[in-house]
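Asker: Pasting the sequence and the predicted model now:
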Amino acid sequence: MLLLALDTATPAVTVALHDGERVLAEYGRVDARRHGELLLPAVDRVLAEAGVKLGSVTGFVVGAGPGPYTGLRVGLVTAAGFGAATGAPVYGLCTLDGIAYAAGRAGLDTGGRPFTVATDARRKEVYWARYADPRTRLTEPAVDRPAEVAGQVADGPAVGAGALLYGDVFRDVPAGMPEHQSAGALAALAAEKLAAGGTDGFLNEPGEPVRPLYLRRPDAQVPANYKVVTPR
């Protein structure tokens, strides 16, 4: 097994190669405005560090959001292109699931309580979901203003950039927890699921395209009443 994982749903551009047991190489950079510019060089860097050619990869794992439209589609389109070029399957995972799994690897202690993963959705909103443990999501991913979900997230800790940004709502944010996505954690989660012999938790069936979790319309909109400048 050689899984190449990538995610551009958060401000981090993150790529990792996993052999089914461990991360062979990983690279990440936080820059919310340069996903398209940074992703392919990051892939080249990870493959070169591991001494692996793209054609040797047996599967691609991509974070499918939720995330801002422009950044998220960079990773999804790239993963789909790699899959089409190599014939290897593409597996979509919820980005929040990867952060939850990374929090577990970082030693998150919830005291037996559910916890929340929250990322910055801009517009004074967060993408969020609740988890029973680092592998088990309790709710569907959602986008809301923090004050609107305060009652639902009050019980238990929270992790992620959204939780750090809105400390008045997410009051229990343990130190040392992941802020953005880690492709290494995303790849490890996918490897664990594939080793178990099922597709539970993936967002697509084998051979089907990965559907992005946009959750809301893109910021850029076509004007409703634009001026016609072409000859009639």
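Answerer: Looks like it came in fine.

Asker: going forward, measure contacts and count neighbours with C-alpha atoms only.
Answerer: OK.

Asker: Give the other helices and strands that the biggest helix by length in the chain contacts.
Answerer: Counting by DSSP state H, the longest helix found in the chain is helix 69-86. The contact analysis (3 or more C-alpha pairs under 8 Å, 6 or more residues apart in numbering; DSSP states H and E) places helix 69-86 against strand 3-7, helix 35-50, strand 59-63, strand 90-93.

Asker: Report the contact partners of residue 86.
Answerer: 54-55 (C-alpha atoms under 8 Å, 6 or more residues apart in numbering).

Asker: Please enumerate the helices of the chain.
Answerer: Taking DSSP H, the helices of the chain run over residues 35-50, 69-86, 95-105, 150-153, 161-165, 183-195.

Asker: is it true that residue 12 touches residue 29?
Answerer: Yes. Counting by C-alpha atoms under 8 Å, residue 12 does reach residue 29; the two are 5.4 Å apart.

Asker: Between those two, point out the one with more neighbours.
Answerer: Ranked by neighbour count (other C-alpha atoms under 10 Å), residue 12 and residue 29 place residue 12 first, with 23 against 15.

Asker: next, the one to line up against it:
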Amino acid sequence: MLLLALDTATPAVTVALHDGSRVLAESRQVDARRHGELLLPSVDRVLAEAGLKLDAVTDIVVGVGPGPYTGLRVGLVTAATFGAALDVPVHGLCSLDGIAYAAGLEEPFVVATDARRKEVYWARYADSRTRLTEPSVDRPADIAGQVGSLPSVGAGALLYADVFGGVRADGPEHQSAAALAALAAEKLAKGQEMLPPQPLYLRRPDAQVPANYKVVTPK
């Protein structure tokens, strides 16, 4: 087994290789505006560090979000392209689950990432491997009663520390493909089902067709 994991659902452009037992190489660069520019060089970098070629990959793992539309689709399209070119399966995982796994907590806690528009993407967990709620997008003030008393990790929790009362400053802020790959390796080894590689946006993209858009056709 050789898993190529990637995620662009957060400001981190992150890629990792995992052989089913351990992480062989990882790259992570935090830049919310350069997902498309940074992703493929990151793939090249981890392959070179591991001394492997792309055709050695047996599975692709991709974070499906939730995340902003533009950044998220970069990773999903790249994963789908690699899967088709290599004729290997593409597995999806909730990006919040990767952050939860990296947190390593064995008590109830919350993962929250920055959704912009003064909102967060978030979910509650029983432990680092067990999500209790479906991912949601909300204004922090609207969920204060659900998250305020629990430990929390992620950029969203740090950004709204007045609401997320138990922020763990030592926890992961953004996604790590190494954690995503390790979680996927565990699930594959146990025969557990994963998500299809389809985007989990939770809301419509910022760009919209104007309401009074006029179609002009040639005469």
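Answerer: Good, I have the coordinates. Every value quoted in this text rests on a predicted model; they were computed, and no experiment measured them.

Asker: just to revisit the earlier point, how about the helices of the first structure, which one is nearest residue 116 of the first structure?
Answerer: Closest of these to residue 116 of the first structure is helix 150-153, at 6.5 Å (criterion: C-alpha to C-alpha).

Asker: Next, the buried residues of that closest one.
Answerer: residue 153 (16 or more other C-alpha atoms under 10 Å).

Asker: Could you tell me where that helix falls in the second structure?
Answerer: Aligned by TM-score structural alignment, helix 150-153 of the first structure falls on residues 144-147 of the second structure.

Asker: cool, and stretch 53-65 of the first structure?
Answerer: Per the alignment by TM-score structural alignment, stretch 53-65 of the first structure matches residues 53-65 in the second structure.

Asker: before we move on, the earlier item: tilt between the longest helix of the first structure and strand 3-7?
Answerer: For helix 69-86 of the first structure against strand 3-7, the angle by axes from the mean of the first three to the mean of the last three C-alpha atoms, to 10 degrees is 160 degrees.

Asker: Helix 69-86 of the first structure vs the second structure, average distance?
Answerer: Here helix 69-86 of the first structure, set against the second structure after superposition, deviates by a mean of 0.3 Å using mean C-alpha distance after the TM-score superposition for the first structure.

Asker: count of neighbours near residue 196 of the second structure?
Answerer: Going by other C-alpha under 10 Å, the residues that sit close to residue 196 of the second structure add up to 12.

Asker: which ones are touching it?
Answerer: Taking C-alpha under 8 Å, 6+ apart, we find residue 196 of the second structure in contact with 90-92.

Asker: Apply the buried test to those residues and list what passes.
Answerer: 90-92.

Asker: JSON lines please, covering those residues and showing distance to residue 109 of the second structure.
Answerer: Below are those laid out as JSON lines (distance: C-alpha to C-alpha, whole Å):
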{"residue": "90", "distance to residue 109 of the second structure": "29"}
{"residue": "91", "distance to residue 109 of the second structure": "25"}
{"residue": "92", "distance to residue 109 of the second structure": "23"}
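
Asker: about what we covered before: and the end-to-end length of the match of stretch 53-65 of the first structure?
Answerer: Its first and final residues considered, stretch 53-65 of the second structure spans 27 Å by C-alpha to C-alpha, to the nearest Å.

Asker: Out of the helices and strands packed on helix 69-86 of the first structure, the one nearest residue 230 of the first structure is which?
Answerer: helix 35-50 (32.7 Å).

Asker: So which elements touch the closest one?
Answerer: Packing partners of helix 35-50 of the first structure (3+ C-alpha pairs under 8 Å, 6+ apart): strand 12-18, strand 23-30, helix 69-86.

Asker: which parts of the last one are buried?
Answerer: Yep, that's helix 69-86 of the first structure we're talking about. 69-76, 78-80, 82-83.
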